[in-house]
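Asker: structure of the sequence below:
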Amino acid sequence: MTDQELQQMVEAISLAAFHRPFAHQATFNARLKTTGGRFHLQTQTLDFNPRLFAAVSPAQQAGVIKHELCHYHLYRQHRGYQHRDADFKQLLAAVGGSRYAPALPQLAKYCYQCQACGHQYLRQRRMNVRRYACGRCGGKLRLLANRPR
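Answerer: Just a heads-up that it's a prediction; the model follows:
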């Protein structure tokens, strides 16, 4: 999805769900890591996480967009636009936006398995199997797969 397609999607959702136009800019921001999107107060623009949008369904994408549009429209109406405000919670529930960003898929590089119970552990960093044991049964761990990037 490009920035232009995102802009069109945000404008369409704003008119359909909020019955108000979105008059500013929506772009992808690759620096966002843990959040789905961000609303800038000074410029009133919206940023979205491109990795999250590539990994989730269109319905979840719409939920993230509705969440950020709730911030946008409430701020423009001089009402409570923060997560803790009742206005925000009510509008978010009314339009069906997502309260939290969907979880990104795990980027595991290493897979460890307990030799006793067979439980698997997915890790991004390598770990010392002589030092650590299974958290369930205390058995020894072994490296199953080493998937380099």
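Asker: please make it C-alpha for all contacts and neighbour counts, starting now.
Answerer: Will do.
Asker: tell me where this protein has strands.
Answerer: Ranges of strands within the chain are 26-28, 37-39, 46-48, 110-114, 120-123, 141-146, based on DSSP state E.
Asker: need these in JSON lines with mean neighbour count and distance to Val95, can you?
Answerer: Shown next, in JSON lines, are the strands of the chain (neighbours: other C-alpha atoms under 10 Å; distance: least, C-alpha to C-alpha, whole Å):
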{"stretch": "strand 26-28", "mean neighbour count": "21", "distance to Val95": "19"}
{"stretch": "strand 37-39", "mean neighbour count": "21", "distance to Val95": "17"}
{"stretch": "strand 46-48", "mean neighbour count": "23", "distance to Val95": "18"}
{"stretch": "strand 110-114", "mean neighbour count": "20", "distance to Val95": "41"}
{"stretch": "strand 120-123", "mean neighbour count": "15", "distance to Val95": "37"}
{"stretch": "strand 141-146", "mean neighbour count": "16", "distance to Val95": "44"}
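Asker: for Ala94, which of these is the nearest?
Answerer: Ala94 lies closest, by C-alpha to C-alpha, to one member of the strands of the chain: strand 37-39, at 19.6 Å.
Asker: to check against the first, give me the structure of this:
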Amino acid sequence: MTNNWSNDGLQRWIEQISARDFGKPFRHYARWNTRLSSTGGRYLLKSHDIEINPKQWEANGAEEVERIIKHELCHYHLHLEGRGYQHRDADFKRLLAEVGGSRYCKALPAIRKKRTEPYRYFLLCQACGQRYRRKRKVDVKKYVCGKCRGKLTLEAIAE
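Answerer: Here you go, the predicted structure:
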């Protein structure tokens, strides 16, 4: 399967995988979703649609995306059958192993970098001395200490 970045191509690919590996049709919609950041794909419970992260294709290739599709199809088919479709359910784990889907998707390089960003802001409670580290700036007029409800001050900004 070559990626043509069209939702129609993804739809056909998911329909083929569903018929081949599950022996059941995929009757809903599939689409690429560039807004997914920390996940490879998702199954939407209300609409029964499947969304796949195209960044996984770029970073890890078609084989990894196929394993992600199988994972989402496990949620899809089990949910429609009224069986255990959640990650913790035995039905889900069993079906995932049978079809060769991935339990977890590979992390994207940009996500790893984002999560290891150093703390830039340090807050200090004036009442109890509790210190807080934050990556984003906090409005000290709006928030109070979670321990004693004391006033917070911005202690230092690390650059």
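Asker: follow-up on the earlier one: of all the strands of the first structure, which lies closest to Gln90 of the first structure?
Answerer: strand 37-39 (18.4 Å).
Asker: contact partners for His67 of the first structure?
Answerer: For His67 of the first structure, the contact set (C-alpha atoms under 8 Å, 6 or more residues apart in numbering) comprises 92, 97-99.
Asker: tell me the counterpart of it in the second structure.
Answerer: Taking TM-score structural alignment, His67 of the first structure has His71 as its aligned residue in the second structure.
Asker: state the distance from its match to Glu98 of the second structure.
Answerer: 11 Å (C-alpha to C-alpha, to the nearest Å).
Asker: measure the residue most central in space within the second structure to Ala156 of the second structure for me?
Answerer: Geometric centre of the second structure, nearest residue: Thr39, 2.4 Å, by C-alpha atoms, centre = their mean. As for Thr39 of the second structure, its distance to Ala156 of the second structure is 34 Å (criterion: C-alpha to C-alpha).
Asker: before we move on, what about Gln11 of the second structure?
Answerer: Relative to Ala156 of the second structure, Gln11 of the second structure is positioned 51 Å away (C-alpha to C-alpha).
Asker: what of Phe92 of the second structure?
Answerer: For Phe92 of the second structure relative to Ala156 of the second structure (C-alpha to C-alpha), the value is 48 Å.
Asker: looking at the two, which one has more neighbours?
Answerer: Phe92 (21 against 11; other C-alpha atoms under 10 Å).
Asker: residues contacting the closest residue to His24 of the first structure other than its chain neighbours?
Answerer: In space, and not counting its chain neighbours, His24 of the first structure is closest to Thr45: 5.8 Å by C-alpha to C-alpha, 6 or more residues apart in numbering. Contacts here follow C-alpha under 8 Å, 6+ apart; on that basis Thr45 of the first structure touches 24-26, 39.
Asker: one more time with 6 Å
Answerer: By C-alpha atoms under 6 Å, 6 or more residues apart in numbering, the contact list for Thr45 of the first structure reads 24-26.
Asker: ok, Val64 of the first structure next?
Answerer: Counted by C-alpha under 6 Å, 6+ apart, Val64 of the first structure has contacts Ser98.
Asker: how many residues are close by the equivalent of Ser37 of the second structure over in the first structure?
Answerer: With TM-score structural alignment as the criterion, the equivalent of Ser37 of the second structure in the first structure is Lys33. Lys33 of the first structure has 13 neighbouring residues, counting by other C-alpha under 10 Å.
Asker: repeat for Ser47 of the second structure
Answerer: Residues lying near Ser47 of the second structure (other C-alpha under 10 Å) number 9.
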